[in-house]
Structures are given as C-alpha cells and as structure tokens.
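Student: Predicted coordinates and the sequence they were generated for:
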Amino acid sequence: MTAVTATDVKAGEYTIRLNRAGEGNAEAVLFLHGSGPGATGMSNFSGNIDAFADDYDCLVIDQVGWGDSSHPEELAPGGRIRQIVTANFAMLDELGIDKVHLVGNSLGGAVALSMVARAPERIGKVIGMGSAGAGGPAATPTRELMKLITFYDDPSTESMKELISYMMVNPGLFGDRLDAIAEERLKVALRPEVRRSHLLTFAPTGVAGLGLPETALRRITNDVLFIHGREDPVVPLEGSEWLVRRIPNARLFVIPNCAHWAQIEAADTFNSAAKGFLAGQL
C-alpha cells in the first residue's frame, strides 16, 4: 500500500485537507471528488492512489464545503464552484505547484472544467468521470440525482445505502462492507457544518455557474478525456456526450456495466484508461 500523508493546507481564506502520495514525482494530479453527502477525497479515490503514485504526485483533497476542509457559513459571489476553484488554485500556490493534471468525479468534473477555463496554462490534461456541467436536456437532474440533492430530507443509514446503490450497477461488490461504508459516510454527513455546506451548495445561488457557457467550452484547448459508466443513472452518459461535442480536444471512453462510480466499480479499467491518457497513449 502506498503511504499517504494528510495535512491541512492554507488556501487563501480557507483551509483544504490534503491527502498526498508520490510527492517528488515530476507531474502532479489533483483529484476532485463529487458532491454526495459524506463525500471526501479519500472516499472517492482511496482505491486509485496505488495505481498513480509511482508516476505522479497525487493530491487528493476534500474540496471547500466537504469533509475536513473549511465550511464557510456563506458562499462567495458566484456560488460554490467559483469558491472551490479559487481555493484550489490558492492551495496550489501555497504548495508551490505551477501546473497539474485534473481528475474530477461528478461535481469535481465541473470544477475541473472551470479550473481549466480560468487558467489553462496551469492545467495539463483533464479527466472528467461522470462529469457534471453539461447543458441542454442533459442538465436536467435525474430522480437519482434529486435523491442525492434532497438527502437531508431523510438522513438515515437506509437512505445512504439507497444512494450508494445508485452509484454502482452491482453494489454487491462491497459485500458485507456496505453497511459499514454507509454508516461511515452518514457519520460525516451528519456533522452540522457538512450538512450546512450541502444545503448551501444546492441552494439556487450555490449551483450557479455549475456549467460553463458553450463559448467557454469551445475555447478549451487542453486535452480532455471523459470517462463515463454506460449505466450511470445519476449523471447519464448523455452529459459527457454533450460536453465532448463542444470541447475541441475532448474524447469519450465509455465503460459498460458501470454506473456513476467508475473509479470504484471498474477501478482497473478506469486506472488504465486514465493513466494511458495522461501518458499520451489514449
């Protein structure tokens, strides 16, 4: 197992919890988790670090508003995405890292696109996985996504297990660990500051700026890979199809028999595709 160190890093007016492995490698990869209640960087990506850390400086963070990072009581103008993007760049400045590749799951995919649109010279390649941020009909929330958004209407272990079941075609892959995983995520989700941040994020002003204008997408010249589970009910495949048609150097890799958590449910395939893309082989 790769050694991972956890530290709190100053990020402008906020603090970001950073889990780091492979420090000293020439190229850095910033991993951006999704928006689920109880989500953290490590809950999304702990199973992928071993595959990346031999070659990359892996920066797995809790984004502002999640986990052990800052939970501002109010959102800055521009909503949660702009707040996160600003904090992420401030953290990179604090670490002295000029340029990173990005791997973003769901909401993290939308954050990644906003980061590359803001400062393309500081971003290498971008990987979006079940990425949010599409427009048109693909922007309409599914029932499964609405269950995530309204989780705090019934914040119970059973509701968490139901939500996790939407993320995978076969939740049985967790075996007898599903109850423990649901209870651990619920424990984080029930922290008062985490609950407050979730409700702020999904208020109308919080999700402002989730998707970039098509004009901004068409100006992205970095190489982008969208990885999507074919059976994803939370952010359907049509979202990545919409995005890949608008970003000039984007491509799409579809994983069959896979839902929203491709990095968990199809970890070997995800790791191989992502690393191949970063290495210029895909």
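Tutor: Here it is on my side, so go on.
Student: C-alpha from now on. contacts and neighbour counts both.
Tutor: Will do.
Student: my guess is Arg185 is in a helix, correct?
Tutor: Yes - secondary structure of Arg185 (DSSP: H, G, I helix; E, B strand; the rest coil): part of a helix.
Student: Neighbours of it, how many?
Tutor: 21 (other CA atoms under 10 Å).
Student: Give me the nearest residue to it, chain neighbours excluded.
Tutor: Gly38 (4.6 Å; CA to CA, 6 or more residues apart in numbering).
Student: Count the residues that sit near that neighbour.
Tutor: Gly38 is surrounded by 22 other residues when neighbours are defined as other CA under 10 Å.
Student: okay, now the one to match up with it:
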Amino acid sequence: MQMAEMKIADLGGIKLHYDDVGEGPALILIHGSGPGASGRANFIRNIEALSKDFRVIVPDLPGFGQSDMKPAGTPIPGWWADKIVELLDHLDIAKAHFVGNSLGGAITLKIAMESPSRVDRMILMGPGGGTPVTSVFPTEGIKTLVSFYDGPGPSLERLKAFINQFVYDPSQITEELLAERLKAAMDPRVIAQPPMRLGPGVAFEELWRDPRMAKLPHETLIIWGREDRVMPLDTGFVLMKQIPRARLLVMPQCGHWAQWEHADEFNKTVLGFLKND
C-alpha cells in the first residue's frame, strides 16, 4: 500500500505525526514501544484492510517515528493517553474505536478509564498495564526493551535479538525490516532521550490495580499470541476477568506481533468484532 505523506497535529507544542486513511467510523491504531517502533511499522499489514470500512488514524506516539520527543519523567502511559485524547479533539472526533498493541494497549486502557465516553469498542493486543498470574515478570523481552539504549547502546545485533523475541517464527524477520527499525532506533533524538526510560520516582502505571477497570462499559476484545515472550499470555487472564465485557482470543503459533504474524486472521477478526451489532 502506497502511503501518503503523514499529517501533523500540534498538541500543546508537541508535533504529532499521523496517518489518516479511509472513511467511516474512526478507528485509532496505537503502536507498541520497541526500538524503532512507529505507527506504520507496527500496522503496515493492517491499515489497508481496515481502512476499507473505517477511517483509520495511525499516530506516531511522541518519542517514536516522526513525532516530537516525549518529555522526560512524564507518566507512562498516562501522558501518551492525554495526547491521544488531544488528537481526537484536534480531529473533532467525539468517539472512536481503538486497537492498542502492547504499550498502545495500556494507553487505550488508560483512555478508557479516564475518558470512557471517547472510546467505543476496543481491541487490546498483548497490552501492557496488567500482571501475569504465574509467569516470571518482567520478561527478558521487557528487560531488553527497557535497557536497549543502556550499556553498549543500540546495535544491529541487539536489535535482532530483541525483535526475534517478538515473533513465533524469527525466519519471517527480513533484513529490510531490521534495517528500517535500526535506522529509526538510531535517531539521535531517541538515543538522547529514550521514550521508555523511567525517570526518578516514575514507574509504569499498574493499571490492573485501578478499580475503575472493573466498571468499564466497553465491548472489549483481548488478543494474545500463545507464544508471546514479551507479555506472557496469563497476563490476559487478569484483564479478561476484570473488564466486564471482555473476551479473550488466543492465537496459536504467535508471538507478541499478532497483527503482523497473522495479519489476515487479525484483520478479519477486528473487522468482525467492530462491525458486529
């Protein structure tokens, strides 16, 4: 799919770049946080299929892609959630469907709890903000993500080792994909201020502890790769039990990138869920 030049929204002095494709009800796709992540990189296999029925809006979160940097020490995921709501205001969108991948899932949950009227249906894909039942956490994938810019710093070897943890079948990872992600990860702005680096006194918000989660009114689909080595599957059990109208779909032979490894099934599932009255 040939993508047009990204649009830009000025949100309180932060320039946020985003794609806006298709017509119909608004659908916001929020990407994850791995090195070199961006909206297009995460959802390149989904945008075209979903935009046939929806107005698909795919932002680069501040700190990723072409957008401005995220200020150091701001809450995670709360600060990003506020910016996405500001983007909705900028686009004059009162309510939208959401697909959130990993960090994007945590951002979606935060928006749903803080501004429930802005969310229609939501799909959470291996989302952050939860806690596993029995699995060791943080996983090696999370540790690698948080420490990617520490020590010897970013490199192709470290990126390849990290990306391989994201998928069930590493043979699908192409040299082109690695090169694109490394180029984005080597952005001097990001090296100077990694978006996932937690400042003093700042921790990733444990959304699962928030009592508002048990009162969320939204129809929710949680999608998890059975072989996810970044966010373990049993994290989904807690979220499924807490969110009143949630259902859980587990994809076999699938890692953390369900939307990429099983794109056709993912696209059909999301469209079916969003269009089901």
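Tutor: Noted; the coordinates are in hand. The model shown is predicted, which means the values in this text are computed figures rather than measured ones.
Student: How alike are these chains, TM-score-wise?
Tutor: The TM-score (TM-score structural alignment, normalised by the length of structure 2) is 0.92; 274 aligned residues with a CA RMSD of 1.9 Å.
Student: one step back: which ones are touching the residue nearest to Arg185 of structure 1?
Tutor: Shown in contact with Gly38 of structure 1 (CA atoms under 8 Å, 6 or more residues apart in numbering): Trp66, Gly67, Arg185, Leu186, Lys187, Val188, Ala189, Leu190, Val194.
Student: In contact with the fifth one, which residues?
Tutor: In other words, Lys187 of structure 1. With contacts taken as CA under 8 Å, 6+ apart, Lys187 of structure 1 has the following neighbours: Gly38.
Student: What of the second one?
Tutor: Remark: with contacts taken as CA under 8 Å, 6+ apart, Gly67 of structure 1 is in contact with Gly38, Ala39, Thr40, Val188, Val194.
Student: Neighbour-wise, give me the winner out of those residues.
Tutor: Thr40 (26 neighbours).
Student: I'd like to know which of the contacts of Gly38 of structure 1 is nearest to Glu121 of structure 1.
Tutor: Taking CA to CA as the measure, Glu121 of structure 1 sits nearest to Trp66 out of the contacts of Gly38 of structure 1, at 27.1 Å.
Student: what about the counterpart of the closest one in structure 2, which SS state?
Tutor: Taking TM-score structural alignment, the alignment pairs Trp66 of structure 1 with Phe64 from structure 2. For Phe64 of structure 2, the secondary-structure state derived from three-state DSSP is coil.
Student: Was I right to think Phe64 of structure 2 contacts Ser38?
Tutor: Yes - with contact defined as CA atoms under 8 Å, Phe64 of structure 2 reaches Ser38; the gap is 5.7 Å.
Student: Of the contacts of Gly67 of structure 1, which ones are shared with structure 2?
Tutor: When these are mapped onto structure 2 through the alignment and contacts are counted by both residues aligned by TM-score structural alignment, their matches' CA atoms under 8 Å, the preserved ones are Gly38, Ala39, Thr40, Val188.
Student: tell me which of those residues is nearest to Arg20 of structure 1?
Tutor: Of all those, the one with the least separation from Arg20 of structure 1 (CA to CA) is Thr40, at 13.7 Å.
Student: OK, contacts around the aligned residue in structure 2 for that closest one?
Tutor: Under the alignment defined by TM-score structural alignment, Thr40 of structure 1 is paired with Ser38 of structure 2. Ser38 of structure 2 makes contact with His31, Gly32, Pro59, Asp60, Leu61, Phe64, Gly65 under the criterion CA under 8 Å, 6+ apart.
Student: What of Ser51 of structure 2?
Tutor: Val21, Gly22, Glu23.
Student: Residue in structure 1 paired with it?
Tutor: The pairwise alignment with structure 1 assigns Ser51 of structure 2 to Ala53, based on TM-score structural alignment.
Student: does the equivalent of Lys110 of structure 2 over in structure 1 count as helix, strand or coil?
Tutor: Lys110 of structure 2 maps onto Ser114 in structure 1 when the alignment is built from TM-score structural alignment. Classification of Ser114 of structure 1 into helix, strand or coil gives helix, according to three-state DSSP.
Student: residues near Ser114 of structure 1, how many?
Tutor: Number of residues near Ser114 of structure 1 (other CA under 10 Å) recorded here: 24.
Student: Same question for Phe204 of structure 2.
Tutor: Counted with other CA under 10 Å, the burial measure for Phe204 of structure 2 works out to 15 neighbours.
Student: Next, the counterpart of it in structure 1: secondary structure please.
Tutor: Alignment note: Phe204 of structure 2 maps to Ala208 in structure 1; criterion TM-score structural alignment. Classification of Ala208 of structure 1 by three-state DSSP places it in coil.
Student: which residue sits closest to Ala208 of structure 1, ignoring its sequence neighbours?
Tutor: Once its chain neighbours are removed from consideration, Ala208 of structure 1 has its nearest residue in Gly79; the separation is 5.5 Å (CA to CA, 6+ apart).
Student: Isn't the one you found up against Phe202?
Tutor: No - applying CA under 8 Å, one finds Gly79 of structure 1 not in contact with Phe202, separated by 9.7 Å.
Student: So for those two, which residue has more residues nearby?
Tutor: Per other CA under 10 Å, whichever of Gly79 of structure 1 and Phe202 has more neighbours is Gly79, with 21 against 16.
Student: can you pull the contacts of that one?
Tutor: Taking CA under 8 Å, 6+ apart as the contact definition, Gly79 of structure 1 lies against Thr201, Thr205, Gly206, Val207, Ala208, Gly209.
Student: Scan those and report the most crowded one.
Tutor: Within those, Gly206 tops the neighbour count with 23 neighbours, counted by other CA under 10 Å.
Student: all helices for the stretch 51-200 of structure 2, in order.
Tutor: 78-90, 103-114, 140-147, 156-164, 175-185, 188-192 (DSSP state H, counting those that start in this stretch).
Student: before we move on, the earlier item: from Leu217 of structure 1, how far out is the match of Lys110 of structure 2?
Tutor: Ser114 of structure 1 sits 9 Å away from Leu217 of structure 1, going by CA to CA, to the nearest Å.
Student: Repeat that for Gly36 of structure 1.
Tutor: Per CA to CA, Gly36 of structure 1 is found 25 Å from Leu217 of structure 1.
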